[in-house]
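Chemist: fold the following, please.
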Amino acid sequence: MQTVRSIFAVAAMKNWSMVQLDVKNAFLHGDLKKTIYMECPPGYDKGEKDVICKLRKSLYSLKQASRAWFDKFHGFILQTGFTQSTSDPSMLLCNTVHGIVVLLFYVDDMIVTGSDKDGIKELTQSLHSAFNLEELGYVSYFLG
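Modeler: Here you go, the predicted model:
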C-alpha cells in the first residue's frame, strides 16, 4: 500500500494522468503447466459413463489458477520492456524515449501512470491485444 500511495503522490505532484484497467476473467487466461483432468460438468452428456475431460486452459477454482494467470501476465509484461521493481513486485516500470510508464497491479486490476502519454496508450493497446481488458477510465478515487 505504501507503493500505491507514493505513486499517487508523485503522479499528483507531476500532474500525470492515471488510468484504471481491469482484465476480465483473468484466471481463464493462464496456461496450465501440468495435465489436469476433470469430470464433465452437469448438462454435458454424450451417453457414456465416467467420461472425463482434459483441461487445456486454467479455470476458476483450480488451485493453480492464480499462479497460471500471474505467470502469463508477468511473462507478457516483461516482453513489452517493463522491469519489475525490486522494492515492490506489484510495480513495473518502463523507461521510454519520452519519459516513464509506471504500472501497478493487483491480481487483475491495474493502474497506469507516467510522463509518457504515448507509452501509456501503447501499453494499453498491447494489453488489449493480449487479454480481455476493460478500461475503467481515469482514476477519480481509490479504495485501498
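Chemist: going forward, measure contacts between C-alpha atoms and count neighbours the same way
Modeler: Will do.
Chemist: the spatially most central residue of the chain: what's its closest spatial neighbour, skipping adjacent residues?
Modeler: Residue closest to the average C-alpha location in the chain (CA atoms, centre = their mean): D108, at 4.5 Å. Closest residue to D108 apart from its sequence neighbours, by CA to CA, 6 or more residues apart in numbering: V23 at 5.2 Å.
Chemist: would you map the helices across the chain?
Modeler: 2-14, 65-79, 117-130 (DSSP state H).
Chemist: among the ones you listed, which is the most enclosed?
Modeler: Burial of the helices of the chain is given as mean neighbour count (mean count of other CA atoms under 10 Å); helix 65-79 ranks first at a mean of 17.
Chemist: rewinding a little: JSON lines for the helices of the chain, including distance to D88?
Modeler: Listed next are these as JSON lines, based on distance: least, CA to CA, whole Å:
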{"stretch": "helix 2-14", "distance to D88": "7"}
{"stretch": "helix 65-79", "distance to D88": "14"}
{"stretch": "helix 117-130", "distance to D88": "20"}
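Chemist: out of these, flag the one nearest M38.
Modeler: Nearest to M38 among those is helix 65-79 (14.5 Å), distances taken as CA to CA.
Chemist: quick one, that closest one and helix 117-130 angle?
Modeler: In terms of direction (axes from the mean of the first three to the mean of the last three CA atoms, to 10 degrees), helix 65-79 departs from helix 117-130 by 140 degrees.
Chemist: and helix 65-79, how far from the chain's centre?
Modeler: How far helix 65-79 lies from its chain's middle: 7 Å, per CA atoms, centre = their mean, to the nearest Å.
Chemist: before we go on, could you also do this sequence so I can check it against the first one:
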Amino acid sequence: MIRLVLSIVAANGLYLEQLDVKTAFLYGDLEEEIYMQQPEGFAEDGKEELVCRLTKSLYGLKQAPRQWYKKFDGFMQGNGYLRCNADHCCYFKKVKSSFIILLLYVDDMLVVGADLEEINNLKKQLSSEFEMKDLGAAKQILGMRISRNEQEGTLKLSQAEYVQKVL
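Modeler: As a prediction, the model looks like this:
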C-alpha cells in the first residue's frame, strides 16, 4: 500500500507529511481485567503481596498493539475518515475537491493530500487526542529513505541504510 500511495504522491505532486505518536501503546483501553505484580521499589512495607489492577494498556502486554489500533481506528472513523478494505491501516477522506490519505504503521504515520491546510487540520485533530511529534515532510519510513524531486515529479525509495544495518 505504501508504494501505491507514494506513486500517487509523485504522479500528482501531493504533499507528503510524517507524524510519530509518542508512547502509542499507552493509549489503549483494556477490555478485560489484568493484574500485575507491583513494580520493584513501589511496594510499601507489609503490602508486598498486593497487586496492581491495570486500567490502561502498557508496553509488553499482548493486548497493547490491538488496543492502540482500536483506539486510533475509532478516532479516525469518528472524524469522518473511511478505512480501506484492502489495508486496515489506510484511511482516506474526501475534503473539498480533493482528498487526504493517512497510512499508519504502528506509531508512524504518513499523511498525503493536495491541500496543506487540510493536512494541518488533521495534524491538529490528531494532536488533540494523542501526543504527536510532527516530523514535517516525510524523509524516511519503515527503513526506507524517501528522496523527492518535485520539479521532475520523481520520488525514490532507498533501503541502503537498512541493508547496511542488517548486514
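Chemist: let me know which of the helices of structure 1 is the nearest to H98 of structure 1.
Modeler: Ranking these by proximity to H98 of structure 1 (CA to CA) places helix 117-130 first, at 8.0 Å.
Chemist: give me the mean deviation of the closest one from structure 2.
Modeler: Following the fit onto structure 2, the mean deviation recorded for helix 117-130 of structure 1 is 0.9 Å by mean CA distance after the TM-score superposition for structure 1.
Chemist: quick one: contacts of that helix?
Modeler: Applying CA atoms under 8 Å, 6 or more residues apart in numbering, the external contacts of helix 117-130 of structure 1 come out as 80, 96, 100-101, 112-114, 133.
Chemist: try stretch 47-67 of structure 2
Modeler: Counting by CA under 8 Å, 6+ apart, 25-30, 33-38, 106 sit against stretch 47-67 of structure 2.
Chemist: which two from the contacts of helix 117-130 of structure 1 end up farthest apart in space?
Modeler: Once CA to CA is applied, these give T96 and L133 as the farthest pair, at 23.0 Å.
Chemist: comparing those two, which residue is more hemmed in?
Modeler: Higher neighbour count among T96 of structure 1 and L133: L133, with 20 against 14, using other CA atoms under 10 Å.
Chemist: alignment lookup: D22 of structure 1 to structure 2.
Modeler: Applying TM-score structural alignment, one finds that D22 of structure 1 aligns to D20 in structure 2.
Chemist: around the nearest residue to its match once chain neighbours are set aside, count how many other residues there are.
Modeler: With sequence-adjacent residues excluded and distances taken as CA to CA, 6+ apart, D20 of structure 2 is closest to D108, at 4.6 Å. Neighbours of D108 of structure 2 under the rule other CA under 10 Å: 18.
Chemist: and the helices of structure 1: which comes nearest T86 of structure 1?
Modeler: So among the helices of structure 1, helix 2-14 is nearest, using CA to CA, at 11.8 Å.
Chemist: so how far is that closest one from its chain's centroid?
Modeler: The chain centroid and the centroid of helix 2-14 of structure 1 are separated by 20 Å, computed with CA atoms, centre = their mean.
Chemist: ok, stretch 80-97 of structure 1 next?
Modeler: Centroid separation for stretch 80-97 of structure 1 versus its chain: 14 Å, with CA atoms, centre = their mean.
Chemist: return the members of the contacts of helix 117-130 of structure 1 classed as buried.
Modeler: Neighbour counting over the contacts of helix 117-130 of structure 1 (16 or more other CA atoms under 10 Å) leaves 100-101, 112-114, 133 as the buried ones.
Chemist: what residues does stretch 89-97 of structure 2 touch?
Modeler: With contacts defined as CA under 8 Å, 6+ apart, stretch 89-97 of structure 2 is touched by 76, 80-84, 99-105, 118.
Chemist: so what does the longest strand anywhere in structure 1 touch, helix or strand wise?
Modeler: Criterion DSSP state E: the longest strand present in structure 1 is strand 99-106. Applying 3 or more CA pairs under 8 Å, 6 or more residues apart in numbering; DSSP states H and E, one finds that strand 99-106 of structure 1 contacts strand 91-96, strand 109-114, helix 117-130.
Chemist: that one against structure 2, how far on average?
Modeler: Counting by mean CA distance after the TM-score superposition for structure 1, strand 99-106 of structure 1 comes out at 0.7 Å.
Chemist: neighbours of Q37 of structure 2, how many?
Modeler: Neighbour count of Q37 of structure 2, defined by other CA under 10 Å: 13.
Chemist: I appreciate the help and will end here.
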